[in-house]
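Trainee: Need coordinates for the following:
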Amino acid sequence: MLFEPIGETLTFRLIEHVNQCRLIIVGSERVDDLPTVVSPTREIQMNFRAELAGRCVSLFSSFAVIIVLLTYIYMRYKERLPGIFQYSFLFGKRKPTFDSRFEVLRLPKSWFRYFYLVGVISTSIMMFVESRVTHPHLTVLLSLGLFLTHLVRRFYETVFVSRFGRNQMSVTHFVLGLFFYCTVPIALHGSRTEAVSRGPLGITFSAFQIAALQYSQHVVCRQLADLRKPGSGKPNESVNSKYFIPTGSMFQHITCPHYLFEIALYLSLHWLLTTRWTLFSHIVLFVFANQICSAWVTHSWYQEQFPEWAKERYALVPYVF
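Mentor: Predicted coordinates:
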């Protein structure tokens, strides 16, 4: 036995060791001062869960590479590609060459709302988890909270603002989207080790920056929705099945401002957390690749359908791309 008296108080604590049959008596003024001892089995379980979560998040770096390769293949061969490829890859404006065998792989694009609903639930759970740890990280909590506002807004837009017409997406997009919005809050929470402590100025700057990006993205969403607004002088059939040229705001310079704002939002969240590589970096890399490729495909569609309008605009970044 080992005695370490502090002052006139002596407290004894029994710590069980699985591989050693011994007692350690520790002296302290308060029991709360003693370190919490986690059993080896519990520690193994916690490490396994953390490792599994990390591997799930890191998959999105691989997905980013795959999306770039698939987009390059599509842009090179387009309608010459097999039907299964088109039905699994294309969504929105780009429609696959009709093949009844693969129609089962198509879902309404309005189901985007389920992405954000799942994201709201998973992010709320992760905020609760972060708030219950011994020392909650303010920066992580703030990033989760800001991301939650983004998800709530997008859910509102997909239910009450956006008009999808007959646009569709593939089962592949749907499954990947659900997985993505389950994983993002895990990545934010898992970045707490590298997360920095921002001062009032940094927190205020990030909050206003992300709020401005969300407002800008909402403006674009309403502009696109107004193109299909009933009573705009267009036949209902035309509103649901045809596409119209967006004008005003950022559409004066680029064809896909909503994709640009999405990239900027995730980059802002990353800056709020840290400037170092962290678990959330895999998510940002995926968003970067996905939005750039989506802009590439969408801009090429505009070039085919509205060549005069598209040739005066860039796809994503003015004077760059």
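Trainee: CA atoms for contacts and neighbours, from now on please.
Mentor: OK.
Trainee: Give the buried residues for stretch 228-248.
Mentor: Using 16 or more other Cα atoms under 10 Å as the test for burial, stretch 228-248 gives 228-229, 239-240, 246.
Trainee: Could I get the full set of helices for this structure?
Mentor: 40-77, 83-89, 112-132, 138-156, 171-190, 200-226, 236-241, 257-273, 279-305, 307-310 (DSSP state H).
Trainee: can you tell which of those helices is closest to Arg101?
Mentor: The closest of the helices of the chain to Arg101 is helix 83-89. By Cα to Cα, the value is 8.9 Å.
Trainee: now for the closest one, which elements pack on it?
Mentor: strand 168-170, helix 171-190 (3 or more Cα pairs under 8 Å, 6 or more residues apart in numbering; DSSP states H and E).
Trainee: which two from the buried residues of stretch 228-248 end up farthest apart in space?
Mentor: Between any two of these, the greatest separation by Cα to Cα is 15.6 Å, found for Asn240 and Pro246.
Trainee: here's the other one to compare against:
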Amino acid sequence: MEERSTWLNIFNMDSLNEVILEVNWIVTVFVIFMISVLAGGTVVNVLQSIAPKWFLQLVHYGKMGERYNKVWYMTILEVPKKWFVHFYIFGSCLITVLNVLLWQRLSQGKPGTHWISTCLDYLTTPKRVSAVDATSIVVANILFTLHMYRRLYENLFVSKSSSATMNAVLYIVGYVHYIGVLVTLLSADPSLNNTDQLPSFTPLSTNIWIGIVIFIAAIIFQHDSLRRLASLRKVCPGTEDGTKKSIYSMPVGGGFEWVSCPHMLAEIFVYVSLLFILSGHTGWMVVTAWVVVNQVNIAILNHQWYKETFKDYPLKRQAIIPFLI
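Mentor: Alright, predicted model coming up:
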């Protein structure tokens, strides 16, 4: 009877609530994403010849997926690749709201909002400990806000859309990514754990300056790469707009002289720059690791597509990291 009561207690609401609060769900989700990408990348890169078509259609999106005969039931789950812009609309709106709340907290000394602290407790555990000061938090949020607004601008006015598609699973992952990233940024504020603790600002440290320099270099490099990509896409004869079908050319110049995906390398450095600024924040280390794994995997898939599509593709060019990968 006592044993039965013990088992029943596991399922009561208080015990369940305690279990939920013990887990950092944002970190857990990103770790699951990393494992999934590593496993999926291994299957595609090593066992592509025997991998099921539905799996290849799931992993390959955009121009990479156009070379396969699509499985009809996977096609039902596809959405336009140009919906990538939705991530940046959503992320820009969300980070704007969070910045307003953060500004009230850090600059005006207003007590932390209870519902924010509660959400962070459930998403990142109440035991979150951060060695990040208020100055670093403000700088990191300003930089990432600029990154979000810039990516939104590039998706609206620089990149050229096509008829390419992606699986709805990847579309959902995009939203989860930006929610997780912005929650992680917010959780870096240690004062949210204590509504009576007022933020203290310090002069910009060496780490912050290093992060700012890396960030500026990364966004300039990424913008240049995206403009080069956009200039290569041509409309096929017979189509009246650029959304139906495109002709792809081999990218050259800039970072493309060294790697196939310099824009993805730049994306990695954007997150690495904030790693310097938010030094000591475990959550951001996990976010950065996830971004590195994901961008490297996508870059390798793109690199393979380039080599298969362009027979004169430069042999010296790597996928994402010069002389290495």
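Trainee: which one of the helices and strands packed on helix 83-89 of structure 1 is the most hemmed in?
Mentor: Mean neighbour count (mean count of other Cα atoms under 10 Å) peaks for strand 168-170 among the helices and strands packed on helix 83-89 of structure 1, with a mean of 22.
Trainee: mean distance, that one to its aligned residues in structure 2?
Mentor: On superposition with structure 2, the mean distance recorded for strand 168-170 of structure 1 (mean Cα distance after the TM-score superposition for structure 1) is 1.1 Å.
Trainee: quick one: that strand aligns where in structure 2?
Mentor: Across structure 2, the stretch matching strand 168-170 of structure 1 (TM-score structural alignment) is residues 165-167.
Trainee: which residues make contact with the matching stretch from outside it?
Mentor: Stretch 165-167 of structure 2 has contacts (Cα atoms under 8 Å, 6 or more residues apart in numbering) with 57-58, 60-62, 65, 74-75, 77-82.
Trainee: Among those, which one sits closest to Leu146 of structure 2?
Mentor: Once Cα to Cα is applied, the member of the contacts of stretch 165-167 of structure 2 that ends up nearest Leu146 of structure 2 is Lys82, at 21.3 Å.
Trainee: Thr202 of structure 2: neighbouring residues, count only.
Mentor: 9 (other Cα atoms under 10 Å).
Trainee: follow-up on the earlier one: make JSON lines from the helices of structure 1 and add distance to Thr97 of structure 1 to it.
Mentor: Listed next are those as JSON lines, based on distance: least, Cα to Cα, whole Å:
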{"stretch": "helix 40-77", "distance to Thr97 of structure 1": "13"}
{"stretch": "helix 83-89", "distance to Thr97 of structure 1": "7"}
{"stretch": "helix 112-132", "distance to Thr97 of structure 1": "23"}
{"stretch": "helix 138-156", "distance to Thr97 of structure 1": "30"}
{"stretch": "helix 171-190", "distance to Thr97 of structure 1": "17"}
{"stretch": "helix 200-226", "distance to Thr97 of structure 1": "25"}
{"stretch": "helix 236-241", "distance to Thr97 of structure 1": "16"}
{"stretch": "helix 257-273", "distance to Thr97 of structure 1": "26"}
{"stretch": "helix 279-305", "distance to Thr97 of structure 1": "15"}
{"stretch": "helix 307-310", "distance to Thr97 of structure 1": "22"}
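Trainee: Tell me which residues touch the corresponding residue of structure 2 for Leu265 of structure 1, please.
Mentor: Under the alignment (TM-score structural alignment), Leu265 of structure 1 maps onto Val270 of structure 2. With contacts defined as Cα under 8 Å, 6+ apart, Val270 of structure 2 is in contact with 214-215, 218-219.
Trainee: Just send these back as CSV, with distance to Leu47 of structure 2 and neighbour count too.
Mentor: Shown next, in CSV, are the contacts of Val270 of structure 2 (distance: Cα to Cα, whole Å; neighbours: other Cα atoms under 10 Å):
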residue, distance to Leu47 of structure 2, neighbour count
Ile214, 37, 19
Phe215, 37, 23
Ala218, 34, 23
Ile219, 35, 20
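Trainee: and which of those residues is nearest to Thr135 of structure 2?
Mentor: Phe215 (16.5 Å).
Trainee: counterpart of that closest one in structure 1?
Mentor: Using TM-score structural alignment, the partner of Phe215 of structure 2 in structure 1 is Ile210.
Trainee: is it true that Val196 of structure 1 touches Ser143?
Mentor: No: with contact defined as Cα atoms under 8 Å, Val196 of structure 1 does not reach Ser143; the gap is 11.6 Å.
Trainee: ok, these two, which is more surrounded?
Mentor: Ranked by neighbour count (other Cα under 10 Å), Val196 of structure 1 and Ser143 place Ser143 first, with 23 against 18.
Trainee: Tell me who's in contact with the counterpart of the more buried one in structure 2.
Mentor: Aligned counterpart of Ser143 of structure 1 in structure 2: Ala140 (TM-score structural alignment). By Cα under 8 Å, 6+ apart, the contact list for Ala140 of structure 2 reads 185, 274, 277-278.
Trainee: Which pair of those residues spans the longest distance?
Mentor: Leu185 and Ile277 (11.3 Å).
Trainee: Kindly tell me how buried the aligned partner of Val320 of structure 1 in structure 2 is, as a neighbour count.
Mentor: Under the alignment (TM-score structural alignment), Val320 of structure 1 maps onto Leu324 of structure 2. Using other Cα under 10 Å, Leu324 of structure 2 has 9 neighbouring residues.
Trainee: From Gln318 of structure 2, how far out is Leu324 of structure 2?
Mentor: According to Cα to Cα, to the nearest Å, Leu324 of structure 2 and Gln318 of structure 2 sit 7 Å apart.
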